[in-house]
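>>> sequence-free structure coming up:
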C-alpha cells in the first residue's frame, strides 16, 4: 500500500523544488492537494510520477511540474481571481484554489465538468466554480481576472482572454501548433498593451471551440 502523503512530499521536493520552483505558496499547494484523488483508480499508484496521466475522454492530467510552473508564472496570491481554461479532472484548479481567493474553471466536456465539480466539492474546495462551456469565450460575467491559465494549446490567443485580463494580470498558455508549443507568459501592462515571454517547450492537448 503506497503512502500517498509521503509520495506527494517526495514529488514536491524532487520534481518541483529541485527543478527551480521557488514560490513557497505553490510548493505548499502541491504538498496539500491529493493528486491520487484526481486520476483514474487504476492509475492511483502513479499519481506522483513525473508525468502527465490519461483521464476520461482522451484528456490528460498535466505533469505536476508543469502545474507548478504555470501557477508560479501566474503570480497567484490570496486576493487573486483566476480563470482556468480546461478543468479536466480539477487537479490544477485545486492547486490554484489552495492559493487564490476564487477560481473559475471552464470545461467543454460536460461529463468531465460534472465529475470535477463533484470531486472538488467532496474535497472541500468551496472557492472553485466549475462551468461547462466553451473556454475560448472566457467568462465575461466574472471578468476581469488577475490570472488566466489554459490547459490546452492554441495557435493564437483568443481575444476574449486578453480582454478579460485585468491590467497587471498574467495569462499563461501553451502557444503554437501541436508538437511545437511554447508555454508563454503574457502580462497586460495597460488597457491596450501586453508583453510576453517564453517559459518552456510543452506538449498540451489542442484547444477546441464549442461545447463537448
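Sure, I can see it. Keep in mind the model is a prediction, meaning the values are calculated, not measured.
>>> please make it C-alpha for all contacts and neighbour counts, starting now.
Will do.
>>> and residue 8, that one's in a helix?
Yes: judged by DSSP: H, G, I helix; E, B strand; the rest coil, residue 8 forms part of a helix.
>>> and it, how many neighbours?
20 (other Cα atoms under 10 Å).
>>> so what's residue 7 up against?
residue 48 (Cα atoms under 8 Å, 6 or more residues apart in numbering).
>>> likewise for residue 155?
175, 176, 177.
>>> out of those residues, which end up buried?
The neighbour-count test (16 or more other Cα atoms under 10 Å) applied to those identifies 175, 176 as buried.
>>> now the contacts of residue 155 in CSV, with distance to residue 7?
Below are those laid out as CSV (distance: Cα to Cα, whole Å):
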residue, distance to residue 7
175, 32
176, 34
177, 34
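>>> the contacts of residue 155 in strands, which ones?
Here DSSP state E is the test, and the contacts of residue 155 give residue 175 as lying in strands.
>>> which among the contacts of residue 155 gets closest to residue 64?
residue 175 (19.4 Å; Cα to Cα).
>>> do you have the strands of the chain handy? List them.
53-54, 60-61, 81-85, 102-107, 128-132, 145-150, 165-175, 181-188, 194-202.
>>> and the contacts of the fifth one?
Right, strand 128-132. Applying Cα under 8 Å, 6+ apart, the set of residues contacting strand 128-132 is 87, 93-94, 97, 102-110, 113, 116-117, 120, 211.
>>> and for the last one?
Contact partners of strand 194-202, identified using Cα under 8 Å, 6+ apart, comprise 174, 180, 181, 182, 183, 184, 185, 186, 187, 188, 189.
>>> one more to weigh against that first structure:
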C-alpha cells in the first residue's frame, strides 16, 4: 500500500484500531464490516486539513453542503444491509466522497452508485480508483429515479433523508431485497430497514439519525 494510504500519526493503523474498538463498544458486531473499515483509509476521503479528524466517530464536511457520514453510521447501515446474507448487486443513492461505496464494494458483488453533484462524483471516482476498487459503477443523476437500467437490486443504501420512502426505490428491490434509508426532515429523522416481500414490504424502524436532505435535480 502507498505510504499516504497507510497513514501516519493521527491517520495511522493504531488510530484506526481505536476507532474499531469504539464501533465494537457501540454495538457493531459484524466482523467483516469492522475489518473493512479498519483497512480502508478514511483520511483520503476528506480534505487534507481534516486528516487528523478522519478517524474520529463524527461526520465531516466534504464541500457542496454535504458530509461524510460518521463511521458508526456507515458501519451500522452496512451491517443492517448485509444481516440476511451476501448481496450481489447493491444500489447506493448519494455517492458523496465515495467512502460508503468503498466499504460496500469490499463486501458485495457490485456497487451501483448515484450522485447528483458532478464535482463530488469526480472526487469520489478519483478516491476509489486510488484504492483500486473496480467493482463500482457510477451515474450522475437525480437519486430519486434510482438506476432503472440495472434494476432490480439485492440491496439499496440511501445516504440522504427524503421526507418519505421513495416509491421508485421500493420498486427497485428484488423480492427479498433489503433497503436501509434515513427518512424525515431537518428536525427529526429515523433510520429504516425495508425488506421486499412477495405481498408487500416489511418496514423496521431503527434509530434516530441526522442526514443531509434528499434533493432532486442535478448539479
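Done, it's in. All figures in this text were calculated on a predicted structure; none of them were measured in a lab.
>>> report the TM-score for the pair.
Scored by TM-score structural alignment, normalised by the length of structure 1, the superposition of the two chains gives a TM-score of 0.95; 210 aligned residues with a Cα RMSD of 1.2 Å.
>>> possible to save the strands of structure 1 as a markdown table with distance to residue 42 of structure 1?
Converted to a markdown table, those look like this (distance: least, Cα to Cα, whole Å):
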| stretch | distance to residue 42 of structure 1 |
| --- | --- |
| strand 53-54 | 11 |
| strand 60-61 | 14 |
| strand 81-85 | 26 |
| strand 102-107 | 23 |
| strand 128-132 | 25 |
| strand 145-150 | 27 |
| strand 165-175 | 29 |
| strand 181-188 | 30 |
| strand 194-202 | 26 |
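>>> would you map the helices across structure 2?
3-6, 13-25, 31-39, 71-82, 99-105, 118-130, 167-171 (DSSP state H).
>>> any idea which of these is most buried?
helix 99-105 (a mean of 25; mean count of other Cα atoms under 10 Å).
>>> how much does that helix stray from structure 1?
Here helix 99-105 of structure 2, set against structure 1 after superposition, deviates by a mean of 0.5 Å using mean Cα distance after the TM-score superposition for structure 1.
>>> structure 1: matching residues for that helix?
Aligned by TM-score structural alignment, helix 99-105 of structure 2 falls on residues 91-97 of structure 1.
>>> how many residues are close by the counterpart of residue 55 of structure 2 in structure 1?
In structure 1, the residue matched to residue 55 of structure 2 (TM-score structural alignment) is residue 48. Residues contacting residue 48 of structure 1 under the criterion other Cα under 10 Å number 23.
>>> quick check: residue 48 of structure 1 vs residue 39 of structure 1, distance?
Separation of residue 48 of structure 1 from residue 39 of structure 1 (Cα to Cα, to the nearest Å): 10 Å.
>>> residue nearest the centroid of structure 2?
residue 100 (3.2 Å; Cα atoms, centre = their mean).
>>> now it. Nearest residue, chain neighbours left out?
residue 74 (6.3 Å; Cα to Cα, 6 or more residues apart in numbering).
>>> what's the match for that neighbour in structure 1?
Per TM-score structural alignment, residue 74 of structure 2 is aligned with residue 67.
>>> its match against residue 92, yeah?
Yes: between residue 67 of structure 1 and residue 92 there is a contact under Cα atoms under 8 Å: 6.2 Å.
>>> could you point out which of the helices of structure 2 sits nearest residue 90 of structure 2?
Across the helices of structure 2, closest to residue 90 of structure 2 is helix 99-105 (Cα to Cα), at 8.3 Å.
>>> other SSEs contacting the closest one?
Helix 99-105 of structure 2 sits against helix 31-39, strand 110-115, with contacts defined as 3 or more Cα pairs under 8 Å, 6 or more residues apart in numbering; DSSP states H and E.
>>> average offset between the first one and structure 1?
Aligned to structure 1 and superposed, helix 31-39 of structure 2 gives a mean residue distance of 1.2 Å (mean Cα distance after the TM-score superposition for structure 1).
>>> which residues in structure 1 does that helix match up with?
Against structure 1, helix 31-39 of structure 2 falls on residues 24-32 (TM-score structural alignment).
>>> report the distance from the matching stretch to the chain centre.
14 Å (Cα atoms, centre = their mean, to the nearest Å).
>>> over to stretch 172-190 of structure 2?
On Cα atoms, centre = their mean, the centre of stretch 172-190 of structure 2 falls 13 Å from the chain's centre.
>>> distance of residue 121 of structure 1 relative to residue 53 of structure 1?
22 Å.
>>> scratch that, residue 110 of structure 1
20 Å.
>>> now swap in residue 138 of structure 1 and tell me
Residue 138 of structure 1 is 26 Å from residue 53 of structure 1, by Cα to Cα.
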